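**Student:** Coordinates for the following, if possible.
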Amino acid sequence: MAEFEIETCRGVDEGSSSTSAPVSTTTNSTLEVRVDPRTEPKPPKRRIERVPLTMRRDERTKGYFDPRVVSIGPYHHGKKELQMAERIKPIVAELFISRSGRSMDEFRKNVLEIVDDARSCYIEGSTDVYSDKEFAEMMLLDGLFVSAFIEYTTPGYGDDTFQYQLTEHLGQHDLYLVTGDIMHLLENQFPLQVLELLMSLKSKHYKLTGMLDKMLHRWESQESTRQDKRIDDTKQPIHFLEYFWLWQNSQSIQTRRTSTRHTSDYFYSFKSVAELKAKGIYARRGSDFNHRDFKFKSFFFFAVLEIPPIIFSHRSFIYLSNHIAYEWTPHNPNNLPTMAFVNFMKSLINTTDDVKELRARTILFSSYTSDEEVVQLFNKIPTFGLEDFSIYDEVKHRIHEHYNNKVKTWFAELIHNYFCSPWTFIAFVVAAALIIMSFLQTYFTISPHN
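**Tutor:** Next comes the predicted model:
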């Protein structure tokens, strides 16, 4: 995994512009526009964004974007239902710095020195209610809490003290929810540059990007092609969710290609897993846990669609919804791989029969007791029909060709409709044998000498 360079939020939009350049003016009766032809447009600000209102107002994802145990950063700071975690943050902070050889005041002083940079990582106006001292204190306690979490969850670092303290004060259930609050929520992210500072103060051997890499690799150790991924070096992560998104989708970014095809060309006639099975296209578990790794193999009268193993839990839907929210926000990704994955899976999962088929093939693993619940929850994830159509276009196009090939699908439909169970097949064989025996008996009766 290539080391990431943590981007300084303030540096994204700073710069000087010339005031002596000639300016062209366009004027009409109501509007005057001044354009400096020699001034290059400034790159857009990239910040820790808030969830777009179109998604937040959607009742289907209510509660998917708000922390349930701990607030990180200013967007949800001070909520009454999160005060229990606020009381434990100073305890966690003291534990984290206890073996650093430094004092809390030294950490506080260093954070205060970059308070303006930290403010610039959030939406303009969202931190105005806090003085520099108040905001720096928030950054200090929240940053140390997240740092302790990363240290605890990274192999080879930390100990069980963090888990013990959270379990003692919050309980085992809330400890489970803390992971989702820190890792998956767009509005609960923390500037990586501040985390990098805190980690370096704890130990000169602590490298934030290396620790994050180990932590993510531990959580997704089954993903066999992980070491082959690279990210787009032109867009450095500014918070953990973005780091995770780039880590997860770097392959999609690299393989993305431009196309002159019309949008309607990306819509295909095939639908669910059960419908594909009726056409002789069978789902099979892929060997890679990478959600982008769908493969299709076509044979004479049947085909195989390899689908990566998928785990569905309540946390999975929160994770997917927040990654879509991240893709939906301004100045972030220029492609939409999470939306593309969700839309593809929505087309494959329409009914409980589809869920049953995927479970039978050991492709889908669910913590829900009802298959209907999986169908409903997955279809609740809002994508608004948007995606980067080129991501899965090749595999979809190959499915479409096989699906609409009459010669290949006729025999498959015959088997599916008339020989879908072993008893039906046995009955067919017996009936065919009886017909053949009757024919032979008649033949030898008519022509006994032959």
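**Student:** From now on I want contacts and neighbour counts done on CA atoms only, so please keep to that.
**Tutor:** Fine.
**Student:** How about the secondary structure of Val304?
**Tutor:** strand (DSSP: H, G, I helix; E, B strand; the rest coil).
**Student:** looking at this, Phe283 is in a helix?
**Tutor:** One correction, residue 283 is Ala, not Phe. No. Ala283 is assigned strand when assessed by three-state DSSP, not a helix.
**Student:** which one is it nearest to, not counting chain neighbours?
**Tutor:** Closest residue to Ala283 apart from its sequence neighbours, by CA to CA, 6 or more residues apart in numbering: Leu305 at 4.9 Å.
**Student:** Run through the residues that contact that neighbour.
**Tutor:** Ile281, Tyr282, Ala283, Arg284, Phe294, Lys295, Phe296, Lys297 (CA atoms under 8 Å, 6 or more residues apart in numbering).
**Student:** and the residue lying closest to Arg230 once chain neighbours are set aside, what element?
**Tutor:** Distances taken as CA to CA, 6+ apart put Ser250 closest to Arg230, at 5.6 Å, once the chain neighbours are dropped. Using DSSP states H and E, Ser250 sits in helix 240-255.
**Student:** Next secondary structure element downstream of that helix?
**Tutor:** On the C-terminal side of helix 240-255, the nearest following helix or strand under DSSP H and E is helix 273-278.
**Student:** if we can go back for a sec, didn't the residue nearest to Arg230 look like it was pressed against Ile231?
**Tutor:** Yes. With contact defined as CA atoms under 8 Å, Ser250 counts as touching Ile231 (4.7 Å).
**Student:** Before we compare anything, build this one as well:
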Amino acid sequence: MENNAIAGTPTPPSTNNIAGTTTPPPSNNNATKGESSNDEHLIDIDTLVWNDTDEASNARERTPSIPKIPTALRNSQNQKLPGWFKPNVISIGPYYYGQKDYQEAQKLKSGHAKKFIEESQQEKDVLYLKIKKKTPELRKCYDNKAIWECYDNKTKGEMSDRKLATIFLLDGCFLLHFINYSSKKDGSDILGFTNHEMAHIKEDLFLLENQLPYKVLKLLFKDAKNSKPSMEEKIKDFVASHVPFPRGIRVKEVNPKPCHLLHYLQGVILGKPVTISPTQKQDEEDDGRGRGRPEWHSCENVHELRKVDIHFKSSPTSYLTDISFEPLFGTTGCLKLPTISMNASTMIIFLNLVAFESSDTTNNLGVISYLCFLDSLIARWDDVKELQAAGILRNFFGEQRDVAQFFNNVCSKLVPNPSAYEDVKLQIQSHVDRHHNCRLRKWHVQCKQKYFSSPWSLMALTAAVIGLSLTAIQTYTSVFPL
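**Tutor:** Alright, predicted model coming up:
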């Protein structure tokens, strides 16, 4: 028989199987039945393994920009965390479409969508056809399997491009109309939502699984008329108003191609790439030459850094990347960190950004790296207290222990960029080493913390000095009377 079977039939001596192993020649009739079976089994395994590898590689390349929440975060032991990924009032996009919890808000979308289309002086059918044409491309922004699993449990059918285009049109027009009026004083009255609903909707619009591709929004406002300022400016201001910092951020440069609003927000709060030292840049280049990737090194916690006379101060800006260390007078140091407000909304934003960065194949780990840096500083509740006193943390979440527990729980399994803040960490470590190697510095810090750490200790020291001085004067006058 000249033709070879597909699975496991012996081939000529010069032919190799998939794994590169030469198979027995056809003239070999002495092989036992068991050996033949083993050969067939080996080829099947090799074929299966290589096919699976190819599929896994292709799946990795197709990682969507709006993925589902990673399993590790969704199944967190903290019972509060899973609830911070699911919308409260309104669903955007296909993942939560049609679910009962959002039916009431769903009814209001069409009215808002019509108003946006009328005010922008566009035709509904024209907008629909523009989106329908791009829907096969836009579908790739999502986990396609998750779309039809979440969509219709009755028919078990995949969501059609027609249905998906309708969702994009309705949700996109609603979203732009909401952004257009939400910042106005009478915005809640115009939109028909209570203040409570408005607050929750704003949170819902920055959840990872509740995103629309930014390309959809651009298609919808590209030809809009009578929009002053432009819709892009309104979106920029809307995103900037949700930055979790008390001072806010003045947005100058934005990501020219954000994937969605959450990605837009990530770029705004980072402001610039996480700082990487020249040494670490060289290390990363050497990684490709086999010298290995640098590892993340944590800092000492706040309590330990205070022992070596390192103080804390808020940074001049609120960007997460604005972290610096400044030596002072050769004996002390100042670590500057951006001021953040810790409340439920801040934590929801951080968690969804963590989920996005955990799924992002571009390895942009700016928010994760910041949280891990802050987590290394916070080991106990009194570390939170120290950062509060320095004006770095503004706690509106609860007890100081709750804030410390949030960072410790969330960051326990995160993998940050090992090069993030490397210059700052090296400067801090150098300061700590100099302190431990110098007895005079230790004595100076001990005296400072013992006698000048509070007004009461300073008053006690002053009283003791005055008492000793008066005693000395009295002794002198008794020995040498005037």
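**Student:** Need the TM-score between these chains.
**Tutor:** Overlay of the two chains. TM-score (TM-score structural alignment, normalised by the length of the first structure): 0.79; 409 aligned residues with a CA RMSD of 3.5 Å.
**Student:** residues near the residue nearest to Arg230 of the first structure, how many?
**Tutor:** Residues within reach of Ser250 of the first structure, counting by other CA atoms under 10 Å, total 17.
**Student:** Tell me the spacing between it and Lys79 of the first structure.
**Tutor:** The gap separating Ser250 of the first structure from Lys79 of the first structure is 36 Å, by CA to CA, to the nearest Å.
**Student:** Please apply the same query to Leu358 of the first structure.
**Tutor:** Leu358 of the first structure is 41 Å from Lys79 of the first structure, by CA to CA.
**Student:** Please apply the same query to Ile307 of the first structure.
**Tutor:** Distance from Ile307 of the first structure to Lys79 of the first structure, by CA to CA: 41 Å.
**Student:** how about Arg56 of the first structure, what's its partner in the second structure?
**Tutor:** Structural correspondence for Arg56 of the first structure with respect to the second structure (TM-score structural alignment): Arg74.
**Student:** Need the nearest residue in space to its match, chain neighbours excluded.
**Tutor:** Counting by CA to CA, 6+ apart, Arg74 of the second structure lies nearest to Pro82, which is 5.3 Å off, once chain neighbours are set aside.
**Student:** what's the answer for Thr383 of the first structure, then?
**Tutor:** What sits nearest to Thr383 of the first structure in space, not counting adjacent residues and going by CA to CA, 6+ apart, is Met339, at 5.8 Å.
**Student:** ok, back up a step: test my guess that the match of Arg56 of the first structure contacts Leu81.
**Tutor:** Yes. At 7.3 Å, Arg74 of the second structure and Leu81 qualify as touching, with contact defined as CA under 8 Å.
**Student:** Which residue of the first structure is paired with Thr317 of the second structure in the alignment?
**Tutor:** Aligned counterpart of Thr317 of the second structure in the first structure: Asp288 (TM-score structural alignment).
**Student:** Return the residues in contact with its match.
**Tutor:** Gln222, Glu223, Ser224, Thr225, Pro308, Pro309.
**Student:** mind running it again at 7 Å?
**Tutor:** Glu223, Ser224, Pro308 (CA atoms under 7 Å, 6 or more residues apart in numbering).
**Student:** In three-state terms, label it for me.
**Tutor:** Taking three-state DSSP, the label given to Asp288 of the first structure is coil.
**Student:** sorry, back to before: quick one, which of Ile307 and Lys79 of the first structure is more surrounded?
**Tutor:** Per other CA under 10 Å, whichever of Ile307 of the first structure and Lys79 has more neighbours is Ile307, with 25 against 12.
**Student:** Need the counterpart of Gly172 of the second structure in the first structure.
**Tutor:** Matched to the first structure by TM-score structural alignment, Gly172 of the second structure sits across from Gly143.
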